[in-house]
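Engineer: what's the 3D shape of this:
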Amino acid sequence: MSVSVAIVGRPNVGKSTLFNRLVGKKLALVDDTPGVTRDRREGEGRIGDLTFTLIDTAGYEDADDATLEGRMRQQTEAAIQEADVILMMIDARAGVTPMDEHFAKLLRKAGKKVTLLANKVEGRAA
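Structural biologist: All right, here's what the predicted structure looks like:
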């Protein structure tokens, strides 16, 4: 049985960078501009001897379904439903934002195992 792991969070917190690192190649676009990832992307993740299906998602934004951001949100919500485990990533420099709190409430309702990842903590400024 393969475990499915979704990486979720606001735009530009580092989800695609982590995805690429865990799959061992650059399958997902990485850019400083928020919103580059627009669809789910899947790959085989690996940590030591453990392998799993990894899902990279678009940044979660609360937007109308008819907009691009709304369709991106729907793709993220679908990944949450499909995943066995959720990795919720935040930008630690920004702290927990109102959007992070909103998203966390949605994840609690999904009833999945969630691990919080604090990213962007390297360097003296962090």
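
Engineer: when you work out contacts or count neighbours from here on, use the C-alpha atoms and nothing else.
Structural biologist: Noted.

Engineer: excluding sequence neighbours, find me the nearest residue to M89.
Structural biologist: L117 (4.6 Å; Cα to Cα, 6 or more residues apart in numbering).

Engineer: can you get me a residue count around that neighbour?
Structural biologist: 17 (other Cα atoms under 10 Å).

Engineer: please provide the structure for the following sequence as well, for comparison with the first:
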Amino acid sequence: VGRIGSTLFRLLDTAGVDGSKLLHLTGGGSDTKHPPMERAMIRQTQQAALDADLVLLMFDARLGITYDLEEVIRWLRKLDSRGISFEEDVDADEATASARHVLILANKLEGDRWTDEDDSPVMEHLREISRVGFGKPVPISAEHGEGI
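Structural biologist: Sure thing, here's the model as predicted:
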């Protein structure tokens, strides 16, 4: 837990925890396939998202929407004010952002070379992520501190 001014925040890095594991663990029941540390990390991530007013979801804009990212987006859409709902499968085109705000951070966008060509893969990835229901992505470069 950190503090900036009067704002408390929790920073979680789930790199390496894929979306299919996240959804499997949220389905209830016991999970003995994954190591205890991994299960604890995923549950901590889930709880942080449940407690948050704002979720920052960072993705690699050079790769676009991967299967894992798609699963995490689907899971975030299922969050509502009462917690997690697993009853209905939310279709990507029908979903809207919940009361919880999700901000998409499009990482690995150093400089402005990526804006030069409108038909570049990066620009297509940005258009694609804009259609998932959480608004336009914020371009950043975490490594170079740009856009932060």
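
Engineer: okay, helices next: where are they in the second structure?
Structural biologist: 19-26, 36-51, 67-77, 121-130 (DSSP state H).

Engineer: a markdown table for those, including distance to R100 of the second structure and mean neighbour count?
Structural biologist: Below are the helices of the second structure laid out as a markdown table (distance: least, Cα to Cα, whole Å; neighbours: other Cα atoms under 10 Å):
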| stretch | distance to R100 of the second structure | mean neighbour count |
| --- | --- | --- |
| helix 19-26 | 18 | 17 |
| helix 36-51 | 9 | 16 |
| helix 67-77 | 9 | 19 |
| helix 121-130 | 17 | 17 |
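
Engineer: can you lay out those helices as JSON lines showing distance to I4 of the second structure?
Structural biologist: JSON lines is the format used below for the helices of the second structure (distance: least, Cα to Cα, whole Å):
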{"stretch": "helix 19-26", "distance to I4 of the second structure": "29"}
{"stretch": "helix 36-51", "distance to I4 of the second structure": "18"}
{"stretch": "helix 67-77", "distance to I4 of the second structure": "25"}
{"stretch": "helix 121-130", "distance to I4 of the second structure": "28"}
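
Engineer: for L12 of the second structure, which of those helices is the nearest?
Structural biologist: Set against L12 of the second structure and scored by Cα to Cα, the helices of the second structure come closest in helix 36-51, at 6.7 Å.

Engineer: residues contacting that closest one, please?
Structural biologist: 10, 12, 14, 17, 22, 25, 55, 79, 83-84 (Cα atoms under 8 Å, 6 or more residues apart in numbering).

Engineer: from those residues, which single one is nearest V1 of the second structure?
Structural biologist: R10 (4.5 Å).

Engineer: so what corresponds to M89 of the first structure in the second structure?
Structural biologist: Correspondence of M89 of the first structure to the second structure, assessed by TM-score structural alignment: M58.

Engineer: nothing else from me, thank you.
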